[in-house]
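**Q** okay, predicted coordinates and the sequence, questions at the end:
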Amino acid sequence: MAEDERTLDGEDTVLADAPEEGARPDDRIDDERMDEENTLKREFVRSVEDALEAGASGELYDLVEPLHPADVADLLELFEREDRHRLATEITDLMTSEVVAELNDYVREEMMEALPADAVAQIAEQLETDDAVQLIEDLDEDDQKAILAELDPEDRIAIQTALSYPEETAGRLMSREFVAVPEHITVGDLIDFLRDGRDLPEDFFEVFVVDQRLHPVGTCQLSWVLRTPRDVALGDVMKRDQTLIPAELDQEEVALMFQKYGLISAAVVDDDGRLVGQMTVDDIVHIISEEAGEDALLMSGAGEGDINEPIREAYSSRVRWLVANLGTALVASLIIAAFGAAIEQLVALAVLMPIVASIGGNAGTQTMAVTVRAIAMNQLTRSNTGRILMRELRVAALNGVTIAVLVGLATAVIFSPMLGAVIAAAMVVNVITAGLAGVLVPVAFDRLDQDPAVASSVFVTMITDSMGFFAFLGLAVASGIVG
């Protein structure tokens, strides 16, 4: 028998050749529309723009129709608001629920606000509950009520229940489509139930086994079901140890649980321990990506940092941290002003001050980034804070001595040996201070139940700049280089 043949129920079945690994369904479409980085080509986007401006509806539809829903969403996001609405109007029947689910949050909200409530309700009914919740959760309360009124009672109740949970929690994000069966049935009963196919989700990885109170008592992966004789009791083959996710658990904690325990899916339970939904690994991929980007942006004070964010919101989120940074920068300026006479006597001090501040700031940023990540990953807890602090101080000391030797020697050659010794000592002090601040500031925010990524950089920068200037100028005066 040929290698591409298999035997099934005594008959030879020829399987189709598998596509090459990494290949997309239509390489011709890729060549015309997608580049090697899997993004829409500029030439293709320009052709869509030209067809839109010319009012060539047929040509425009033919250009967009072959695209994957995710690529249609990307195309819409490339246009300005007015043109985006015109494009969506021209390709109305291509604006499927899959396209809407892939849209950027700001773009989706903007487009939903422009549509009548019944149109949004039709889209929401085609989506899974978690995607439907994302569709309407950021809309105004009046718009939400109007859309919910257009939904079927079953869908309306499911979405209202999801909206009752806090944002970014398992209850808000979970899928309410899952398979749950009682534990007293056999594997054969389960297979018959699954083959019947009524009211089953399109995709699922495991079956949840529940008791009479709908409390999860075990799970059974589909691979186990297929390999187990029909007469075996489900209770004998199911896995009783399972990871249960409270509905009000923060999404970041949910992602950590999936990562720690290597989960593909997990049951979500309410306060009474009843099964109310499930989280799957595809949801977690989005959460991990979202949280990682969010932390990086918060550390820079850039708010949500979305390129589709309205200008007014982007301005508001960024300017307040710049104002705060202005206030902290005044502290460093006051220290410099206190040593104004010394700087006037030796211009070299003014030349070297930025070096001290820059190295200290970078060292603090490095330590702060490591600390914020450790807190986010639950690697830094109350039980090991002291050990992590000592570790970072040792790293800071080694870095400080290394940089001090390099800067001190260069300064000694260019200016004077005494000034070289002063800047070397100041560098060691500032880098160690930066290491200390880089750990303690994020930890302090975390202990106060604040996001450690939000404002840590502002305060760490203030501490490193102020200490750098104070140590350098203070040692210069104390050493007698200046009066």
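**A** Sure thing, it's come through. Computed from a prediction, not measured in an experiment: that's the story for all the values here.
**Q** from now on I want contacts and neighbour counts done on CA atoms only, so please keep to that.
**A** Noted.
**Q** now do the strands in the stretch 251-400 of the chain.
**A** When secondary structure is read from DSSP state E, counting those that start in this stretch, the stretch 251-400 of the chain shows strands at 265-269, 275-280.
**Q** one more to weigh against that first structure:
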Amino acid sequence: MSQKPGPETLDHRTPDHKPDDDLRFISLKSLTEAEIAEARLQDDDLPPLNTPEDIEDFALQDDYALNPQYIALVIDSADRGDGMRLRELLDALHPADIADLMGFLSADYREQVIPWIPADLLAEVLPELDDGIREEVVENLRPDDLAEVLQELDSDDAAAVFEDMEADQQKAVLAAMTEADREAMVTSLSFEEETAGRLMQREVVAAPDFWDVGQAIDHMRAHAADLPELFFDVYVIDPGHRPIGALPVSLLMRTARDTPLSAVMEPVTEIQVDVDQEEVAYIFGKYHLISAPIVDAGGRLVGQITVDDIVNIIQEESREDILALGGVSESEGRDADLWEMVRARLPWLSLNLLTAFFASWLISLFEAEITKLVALAVLMPIVASIGGNSGTQALTVSVRALSSRELTTANAIRTVWREVRVALVNGVAIALLLGLVAGLWFHSLLLGLVIGLAVVITLTAAALAGTLVPLTLSRLGRDPAVASPIFVSAVTDCMGFFSFLALAAIILL
């Protein structure tokens, strides 16, 4: 790592710095001014923090979120230029908690804190950081420091950090690496993004099929330094380096030493290097895997994926689906740029505006009817609102079912029919209640009948749209979570307005 800055280089405050600026980052947690003031601790108010256990207990609340008072203590140590205290405060935390801390600090404070994280700990923190923050941290590290950090990581985590660098920085870091690490990095990056090849770690434990348990154990002990940091299975390979089975470490350790590996190995689920990471997560979930071997086009073992990587993928894919359903992008994190957020949301709002104009045009076709019966204008929003909620329910269920492979073309008709039946039952129940209220409110049983029928029609259309739209987009190779909400909303609004006004024109006027 680069030489650590001394106290004189840590204090970057300007002459007009105000004490209240120290905790401006806490607003990201939506704390009140009273809570921020309470977080400012005097030395006499601090509990004893003499051991890493004391610091960790103080730093984490019962829900494992960072204590605002701990964050205040980190800021105070940075402002006083107390680098050794910063190191004590950081060393006591899990890398994931340090990554969380970096998200709450402003960029200026991150620049002060990062140099006090040792290289081995920083190597574990970098993969945990949000992409935007990680890019910022990486930009402020020297190539030789980065090379040292990347060499501490498993190959999959190293590739994830490396690919976020600028091209010039990548060249400089590769030049600072050893030849073996450089070749491993280039090989990892040769695979397409979001595939098993990019996700896998190249470090793997394999043994030939003619070995026995004792030979495998002795080999691992003799080469302990070369073993992956985390592994669950020993893969049994044939002379062509193709996996033919796997032996869980737990089974290996309780099996007699003279037992051939081929006699106790279990079937293995191979995954090709070019399989999409979402497909990999599905395979892990379906077959309850803890790890899986990754093979190339020739079936040769080239790496492995472990369940800790799959947890991250599942979280990432779920987050993308949730954001897409809301019409926002993955980049809209807590440090997102204002204009990036605007550019991400504006196109969808513009498309929504077009569909809203179409709905308004439909309403204008019944201008004369609305003029004659003002009650229509009063009740229209109710029909559209109920239809919109029903469409959102059906859409959410459908997108989740598509992502988990529960909804396919094989069961599409059955799923659509189920949603329609649910909508019909709900529609009748809501129609009876709403029709009764509307009839009593406006003293017209026919008006109650009209709005009741409109609700049944709208909820049925919403169920069809909420199921068929994402299914159609999926069949066309599009992400159903991205565009579905706009189209489903357009269908429910237009059908709600049109059915209500058309029925009113036919029955009432």
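**A** In hand now; what should we look at? These numbers were taken from a predicted model, which means no experiment stands behind them.
**Q** find the residue at the geometric middle of structure 1.
**A** E290 (1.4 Å; C-alpha atoms, centre = their mean).
**Q** any idea what that one aligns with in structure 2?
**A** Matched to structure 2 by TM-score structural alignment, E290 of structure 1 sits across from E316.
**Q** quick one on the thing from earlier: any idea how far the residue nearest to the centre of structure 1 lies from A302 of structure 1?
**A** 15 Å (C-alpha to C-alpha, to the nearest Å).
**Q** same deal with A397 of structure 1?
**A** Distance from A397 of structure 1 to A302 of structure 1, by C-alpha to C-alpha: 31 Å.
**Q** once you drop chain neighbours, what's closest to V469 of structure 2?
**A** Nearest residue to V469 of structure 2 in three dimensions, chain neighbours excluded: S484, at 6.1 Å (C-alpha to C-alpha, 6 or more residues apart in numbering).
**Q** aligned counterpart of the one you found in structure 1, please.
**A** Per TM-score structural alignment, S484 of structure 2 is aligned with S456.
**Q** and its match, how many neighbours?
**A** Other residues lying near S456 of structure 1 total 28 when counted by other C-alpha atoms under 10 Å.
**Q** hmm, it is touching V441, no?
**A** Yes: between S456 of structure 1 and V441 there is a contact at 6.1 Å, judged by C-alpha atoms under 8 Å.
**Q** mean neighbour count and distance to T243 of structure 1 added to the strands of the stretch 251-400 of structure 1, as TSV?
**A** Converted to TSV, the strands of the stretch 251-400 of structure 1 look like this (neighbours: other C-alpha atoms under 10 Å; distance: least, C-alpha to C-alpha, whole Å):
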stretch	mean neighbour count	distance to T243 of structure 1
strand 265-269	23	6
strand 275-280	22	11
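**Q** can you put those strands in CSV and add distance to R447 of structure 1?
**A** Formatted as CSV, those follow (distance: least, C-alpha to C-alpha, whole Å):
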stretch, distance to R447 of structure 1
strand 265-269, 28
strand 275-280, 29
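**Q** which stretch among those comes nearest P201 of structure 1?
**A** strand 275-280 (11.6 Å; C-alpha to C-alpha).
**Q** where in structure 2 does the closest one align, residue-wise?
**A** Using TM-score structural alignment, the match for strand 275-280 of structure 1 in structure 2 runs over residues 301-306.
**Q** mean deviation of that stretch from structure 1?
**A** Superposed on structure 1, stretch 301-306 of structure 2 shows a mean distance to its aligned partners of 0.7 Å (mean C-alpha distance after the TM-score superposition for structure 1).
**Q** any idea how many residues pack against the nearest residue to L323 of structure 2 once chain neighbours are set aside?
**A** Closest residue to L323 of structure 2 apart from its sequence neighbours, by C-alpha to C-alpha, 6+ apart: S329 at 6.1 Å. S329 of structure 2: 20 surrounding residues under other C-alpha under 10 Å.
**Q** quick one: what's aligned to S329 of structure 2 in structure 1?
**A** Using TM-score structural alignment, S329 of structure 2 lines up with G303 in structure 1.
**Q** that match and R318 touch, don't they?
**A** Yes: G303 of structure 1 lies in contact with R318 (C-alpha under 8 Å); the separation is 6.1 Å.
**Q** and F205 of structure 1, what does it touch?
**A** Q221, L222, I264, S265 (C-alpha atoms under 8 Å, 6 or more residues apart in numbering).
**Q** what does the first one correspond to in structure 2?
**A** This points to Q221 of structure 1. Per TM-score structural alignment, Q221 of structure 1 is aligned with P248.
**Q** now for the closest residue to its match other than its chain neighbours: which residues touch it?
**A** Leaving aside its sequence neighbours, P248 of structure 2 sits nearest to D233 (C-alpha to C-alpha, 6+ apart; 4.3 Å). Applying C-alpha under 8 Å, 6+ apart, we find D233 of structure 2 in contact with V205, A246, L247, P248, V249, S291.
**Q** of these, closest to E136 of structure 2?
**A** S291 (32.4 Å).
**Q** give me the aligned partner of the closest one over in structure 1.
**A** Using TM-score structural alignment, S291 of structure 2 pairs with S265 in structure 1.
**Q** its match: what's it in contact with?
**A** S265 of structure 1 neighbours (C-alpha under 8 Å, 6+ apart): F205, E206, Q278, M279, T280, V281.
**Q** ok, 6 Å please
**A** M279, T280, V281 (C-alpha atoms under 6 Å, 6 or more residues apart in numbering).
**Q** equivalent analysis for F497 of structure 2, please.
**A** Neighbours of F497 of structure 2 in contact, by C-alpha under 6 Å, 6+ apart: none.
**Q** could you tell me which residues touch both of G303 and R318 of structure 1?
**A** In contact with both G303 of structure 1 and R318: no residue, using C-alpha under 6 Å, 6+ apart.
**Q** counterpart of V395 of structure 1 in structure 2?
**A** Match for V395 of structure 1 (TM-score structural alignment): V422.
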